[in-house]
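[1] how would this look folded up:
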Amino acid sequence: MSSSTELTTQASRAVATVSAAESGFSGASGAARQFLTFRIDAEEYGIDILKVQEIRSYEPPTRVANAPEFVKGVVNLRGVIVPIVDLRIRLGQKAEYTPFTVVIVLNVIGRVVGIVVDSVSDVLELQPDEIKEPPQVGAAIDTRFITGLGKIGERMLILMDIESMVGSPEFGLVD
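    Sure, this is the predicted structure:
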């Protein structure tokens, strides 16, 4: 098994494990929260694991005419047409497709959407004291979709509000 397939399989198992335990999630601000971590270029990001439906290896989607550059196209996922958005391009990063490139399939705001990232790392549980407020840097950096920064040892995660991002007018995926 290739290392990218192995990594995708491990992350998928973690998502399945967390999904099975979903009913026990309290959602309270004082409770630990679990995040799927992934990389885009040199940065590590985290999204709420409860928004993740599955993780798939990247396969070129069917292009859609006149779509923005970051919308790579659509795929048929068990009868559901899923738009595929390259989050790397949307965030202004370069997009190289390697054996580690994966699609994180999300279920957000009543829609199924795939986001392309460089690689998936793991699922981490963060305690409330491990999550810090996003930095206040003025108008220079758009922090609308950053819910906080997670710190675990030497690792720093940028925690994203993926539901707000996908639902934003800039994404153009929701009416």
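
[2] all contacts plus neighbour counts: C-alpha atoms, from now on.
    Will do.

[3] Can you tell me how far the residue nearest to the spatial centre of the chain is from residue 3?
    Taking CA atoms, centre = their mean as the criterion, residue 47 is the residue nearest the geometric centre of the chain, at 5.3 Å. According to CA to CA, to the nearest Å, residue 47 stands 23 Å off from residue 3.

[4] my guess is the residue nearest to the centre of the chain meets residue 15, correct?
    No: between residue 47 and residue 15 there is no contact under CA atoms under 8 Å: 11.9 Å.

[5] Can you pull the residues that touch both of those two?
    residue 36 (CA atoms under 8 Å, 6 or more residues apart in numbering).

[6] And what about residue 165, helix, strand or coil?
    At residue 165, secondary structure determined by DSSP: H, G, I helix; E, B strand; the rest coil is helix.

[7] Can you verify my assumption that it contacts residue 147?
    No: in this structure, residue 165 is not within contact of residue 147 by CA under 8 Å, at 11.1 Å.

[8] Comparing these two, which shows the higher neighbour count?
    Remark: of residue 165 and residue 147, residue 147 carries more neighbours, 18 against 15, as counted by other CA atoms under 10 Å.

[9] Let's compare: structure for the following, please.
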Amino acid sequence: MGDAKEMAVLDEEPTGGSDVREWLSFRLGKLDYAVDILRVLEIRVWESTTRIPYSSPFVQGLINLRGAIVPVIDLRLRLGLSAKQPDGETVILVLNVEHPQGSRTLAMIVDQIQDVIEVSGSDVRSADRFNLNINERFVYGLMDVNSNMTVLLDIDTVLDVDDSERHAS
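    Prediction:
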């Protein structure tokens, strides 16, 4: 997801093909984002996490998911947004993330779930031409959903905590 070959396809003319995928959209502040719904394992109500000493500021902590210990990422902090106290609409998305070392279960905190949207490859636009205030490596593309711009995230890159540590050093 999000490699140069795939991104090149985003600017081509619509092909009329049936390349429709479903994405789960959610809100962070006033902006809408989405992740590939096939990566979503579970949507959980907000619960407190166990903090990990000396971890990155965006690593909120750990939760116990039916016996498995899962790291929780504060997506607001990961994307460079300001922190927000959880409220009644805050949820934790549990996701399957692919890394060079293999797949891994991670979770991320989002402000509010929006909807499941259908995304056709021909409707996705490259983010290169826009001045987004987030790391472009995190963005698969942009899409207009009901006159609202939605940022489609490359969840493998966004939640690659090890990669962020490598870039920090």
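
[10] After superposition, what's the TM-score here?
    Scored against TM-score structural alignment, normalised by the length of the second structure, the superposed chains reach a TM-score of 0.78; 144 aligned residues with a CA RMSD of 2.1 Å.

[11] re earlier: translate the residue nearest to the centre of the first structure into the numbering of the second structure.
    Residue 47 of the first structure maps onto residue 35 in the second structure, with residues paired by TM-score structural alignment.

[12] surely its match meets residue 150?
    No: when contacts are counted by CA under 8 Å, residue 35 of the second structure is not listed as touching residue 150 (10.3 Å).

[13] Mind listing the shared neighbours of these two?
    With CA under 8 Å, 6+ apart as the test, residue 35 of the second structure and residue 150 both reach residue 25.

[14] quick one on the thing from earlier: is it fair to say the match of residue 47 of the first structure lies in a helix?
    No: read with three-state DSSP, residue 35 of the second structure is strand and lies in no helix.

[15] roughly how far apart are it and residue 110 of the second structure?
    12 Å.

[16] Residues that sit against both of the two, list them.
    The overlap between the contact sets of residue 35 of the second structure and residue 110 (CA under 8 Å, 6+ apart) is empty.

[17] For the residue nearest to the centre of the first structure, give its distance to residue 39 of the first structure.
    From residue 47 of the first structure to residue 39 of the first structure the distance is 11 Å (CA to CA).

[18] for residue 75 of the first structure, same thing?
    Counting by CA to CA, the gap from residue 75 of the first structure to residue 39 of the first structure is 22 Å.

[19] repeat for residue 157 of the first structure
    10 Å.

[20] Check residue 60 of the first structure too.
    When residue 60 of the first structure is compared with residue 39 of the first structure (using CA to CA), they lie 19 Å apart.

[21] which of the two has more neighbours?
    residue 39 (17 against 12).

[22] Tell me the helices and strands packed up against the helix or strand that contains the more buried one.
    Assigned by DSSP states H and E, residue 39 of the first structure belongs to strand 33-40. Applying 3 or more CA pairs under 8 Å, 6 or more residues apart in numbering; DSSP states H and E, one finds that strand 33-40 of the first structure contacts strand 43-48, strand 111-117, strand 119-126.

[23] Relative to residue 98 of the first structure, which of those is closest?
    Shortest distance between residue 98 of the first structure and those, using CA to CA, is found for strand 119-126: 9.2 Å.

[24] Please enumerate the helices of the second structure.
    Under the criterion DSSP state H, the second structure contains helices at 4-9, 75-78, 155-158, 161-168.

[25] I'd like to know which of those lies nearest to residue 23 of the second structure.
    The nearest among the helices of the second structure, by CA to CA, is helix 155-158 at 11.5 Å.

[26] Residue range in the first structure corresponding to that closest one, please.
    The aligned range for helix 155-158 of the second structure is 162-165, by TM-score structural alignment.
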